[in-house]
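**Student:** sequence and predicted structure, then a few things I'm wondering about:
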Amino acid sequence: MDLGVQGRTAFVAASTAGLGRAVAQSLGREGANVVVTGRRLALAREIAGSLPSAIGVELDVTNAASRAAAIAATEAAFGPVDILVLNGPGPRPSTAAGLSADDLTDAFDRLVSPGHDFIARTLPGMRDRGWGRVLAVGSSGVVAPLPDLAASNLGRAALAGYLKTLANEVAGDGVTVNMLLPGRIATDRVAGLDAAQAAREGIDAAEAERRSRSTIPVGRYGTPEEFGDTAAFLCSTRASYITGVAVRCDGGLVRTQ
């Protein structure tokens, strides 16, 4: 299937590792001009060098000046952004009862403010051209809050509310706005969560992972490639009638429809 992203400019935030990297690679394979971003510039450039048409750009998602510079570098290399993939580091694990005021601020600064800023910088052009894709990498915690990730649940739910509202406002301009919610995908982030669980429960990491897998109907963790390919479809011309939704890529982990 031709996804219709050949020659489109795709900016993928925080894409030197994990889910962001998988999305960048999938879009690159489909012919998009990909901007790989991250704090490790050398790694961003290395990943970009493995794709057909890509550049590596330094980016600290939480820093406004860095965000502005990354978008400027994108426009200088490939022109305006057609596909915006929002991604970034989540807050530290925490219980709801243990959240501090600083934790609330941190959740907003990591998960809401960067997305709003990136959209403000790229959405007007998408609307003027009559085509655009905004996709946020979220979490299954948006629909089923995860234990011990209270700050993440809070920040991602706030982002989801903003994006759903935005989707309805710009749908008539040819711009879709969606979220893609991973469950347990085999990334370093998930390995870290398994290690934290193992430490809390006094078990080894392998046992923590086994217990986690047992809660997933397909019986395994997803691969980054599976997640990346799903993201590429949602960013495609083929998905032009899908907007304002939160799609789960979780192997059936969340039991609601």
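**Tutor:** Done, it's in.
**Student:** going forward, measure contacts between C-alpha atoms and count neighbours the same way
**Tutor:** Will do.
**Student:** can you tell me the SS state at the residue nearest to Glu46 when sequence neighbours are not counted?
**Tutor:** Spatial nearest neighbour of Glu46, excluding adjacent residues (CA to CA, 6 or more residues apart in numbering): Gly56 at 7.5 Å. At Gly56 the chain is in strand, as set by DSSP: H, G, I helix; E, B strand; the rest coil.
**Student:** comparison target below:
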Amino acid sequence: MDLAIAGKTALVTGASGGLGRAIAVALAAEGVNVAIAARRADALEETAKLIENAGGRALPLVWDLSDLAIIDDRISKIEDEFGPCEILVNNTGGPPPHAAVGAAAELWASQFNAMVLSVIGITDRVLPAMRRAQWGRVITTASSGVIAPLPNLALSNALRLSLVGWSKTLAAEVAGEGVTVNVVAPGRIDTDRVRALDAARAGRESRTVEEVSAASRLTIPAGRYGRPEEFSAMVAFLAGRPASYITGSIHRVDGGLLGSI
């Protein structure tokens, strides 16, 4: 399928590895110019090389998303290099595992700043150009926890759910202007984040990581963890022209993990 987005400009945050890196490469393979943001310059350069190998152009931006004051500066760099951002993929790192009880107010505040306010601020910065052009895509990655809250991930469950509410509201506001707004919720995708969560659970339960991973796979109808490129394929499709009538939705990529309808 031709997604008809060659030559478009995208920003993918959290692109130093895992889902963000896979998304950036998938968009590059469609001919999109991709600005990539993360805190680690060395990891960004690795992603940039993969983008170039896929036939795309990359603009690495060292960017701590919790620093809201630099949003305009970073977006301006994209506009100077590639033009207005037409595809925005809001992909933030996950907060540390924690129970719902006992998390410090400072932890909640810092994670809200990095995971929620940064997404809203970046989106607000790029939306005017999308609305003027009558075309744009805002795609936010979440977690299966926004559908069925996950144990010991209270911060992720709560903060990502706030982004779902924001995304749904925004979708209705801009749908008539050619801008779609969607959420993509991964299940157990084989990334460093999921491996770290498996390791943390193993430590809490005095089991090996292999035992925890095997038990987790048994809960997935597909019988395995997903691959990052399987997740990024959904994001690329939503970024494409054929998805122009899909907005205000949550799209699961979980191998059938969640039993809810």
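**Tutor:** Everything's here; your move. Keep in mind the model is a prediction, meaning the values are calculated, not measured.
**Student:** quick revisit: any idea what the residue nearest to Glu46 of structure 1 aligns with in structure 2?
**Tutor:** Gly56 of structure 1 maps onto Pro60 of structure 2 when the alignment is built from TM-score structural alignment.
**Student:** cool, Asp173 of structure 1 as well?
**Tutor:** Looks like Asp173 of structure 1 aligns to Glu177 there (TM-score structural alignment).
**Student:** what do you get for Leu154 of structure 1?
**Tutor:** Counting by TM-score structural alignment, Leu154 of structure 1 lines up with Ala158 in structure 2.
**Student:** so how far does the helix or strand harbouring that match sit from its counterpart in structure 1?
**Tutor:** Assigned by DSSP states H and E, Ala158 of structure 2 belongs to helix 154-174. Here the mean offset of helix 154-174 of structure 2 against structure 1 after fitting is 0.5 Å, by mean CA distance after the TM-score superposition for structure 1.
**Student:** what angle separates the helix or strand following that helix from helix 154-174?
**Tutor:** On the C-terminal side of helix 154-174 of structure 2, the closest following helix or strand by DSSP H and E is strand 179-186. Put simply, strand 179-186 of structure 2 runs at 160 degrees to helix 154-174, going by axes from the mean of the first three to the mean of the last three CA atoms, to 10 degrees.
**Student:** I'd like to know which elements strand 179-186 of structure 2 is packed against.
**Tutor:** Applying 3 or more CA pairs under 8 Å, 6 or more residues apart in numbering; DSSP states H and E, we find strand 179-186 of structure 2 packed against strand 136-141, helix 154-174, helix 228-239, strand 250-253.
**Student:** highest mean neighbour count out of these?
**Tutor:** strand 136-141 (a mean of 26; mean count of other CA atoms under 10 Å).
**Student:** please tell me which residues of structure 1 it aligns onto.
**Tutor:** Residues 132-137 of structure 1 are matched to strand 136-141 of structure 2 when aligned by TM-score structural alignment.
**Student:** that stretch vs structure 2, mean deviation?
**Tutor:** By mean CA distance after the TM-score superposition for structure 1, the fitted stretch 132-137 of structure 1 averages 0.3 Å away from its aligned residues in structure 2.
**Student:** now Leu107 of structure 2: how far from Ser76 of structure 2?
**Tutor:** For Leu107 of structure 2, the distance to Ser76 of structure 2 equals 30 Å [CA to CA, to the nearest Å].
**Student:** my bad, should have said Leu127 of structure 2
**Tutor:** Taking CA to CA, one finds Leu127 of structure 2 at 13 Å from Ser76 of structure 2.
**Student:** more neighbours: which of those two?
**Tutor:** Of the pair Leu127 of structure 2 and Ser76, Leu127 is the one with more neighbours under other CA atoms under 10 Å, namely 22 against 17.
**Student:** skipping its backbone neighbours, what lies nearest the counterpart of that one in structure 1 in space?
**Tutor:** Following TM-score structural alignment, the counterpart assigned to Leu127 of structure 2 within structure 1 is Leu123. Nearest residue to Leu123 of structure 1, sequence neighbours excluded (CA to CA, 6+ apart): Gly132, at 7.7 Å.
**Student:** where's the one you found relative to Met126 of structure 1, distance?
**Tutor:** In terms of CA to CA, Gly132 of structure 1 sits 5 Å off from Met126 of structure 1.
**Student:** one more: Leu159 of structure 1?
**Tutor:** Distance of Leu159 of structure 1 to Met126 of structure 1, given as CA to CA: 20 Å.
**Student:** do Ser53 of structure 1 as well
**Tutor:** On the measure of CA to CA, Ser53 of structure 1 and Met126 of structure 1 end up 21 Å apart.
**Student:** neighbour count winner among these two?
**Tutor:** More crowded of Ser53 of structure 1 and Met126, by other CA under 10 Å: Met126, with 22 against 17.
**Student:** what's the average distance of the helix or strand hosting the more buried one to structure 2?
**Tutor:** If you go by DSSP H and E, Met126 of structure 1 is part of helix 113-129. Overlaying structure 2 shows helix 113-129 of structure 1 at a mean distance of 0.5 Å from the equivalent residues (mean CA distance after the TM-score superposition for structure 1).
**Student:** that helix - contacts with which helices or strands?
**Tutor:** Using 3+ CA pairs under 8 Å, 6+ apart, helix 113-129 of structure 1 sits against helix 64-78, strand 83-86, strand 132-137.
**Student:** so which of the ones you listed is nearest Val245 of structure 1?
**Tutor:** Across these, Val245 of structure 1 has its closest neighbour in strand 132-137 (10.1 Å, CA to CA).
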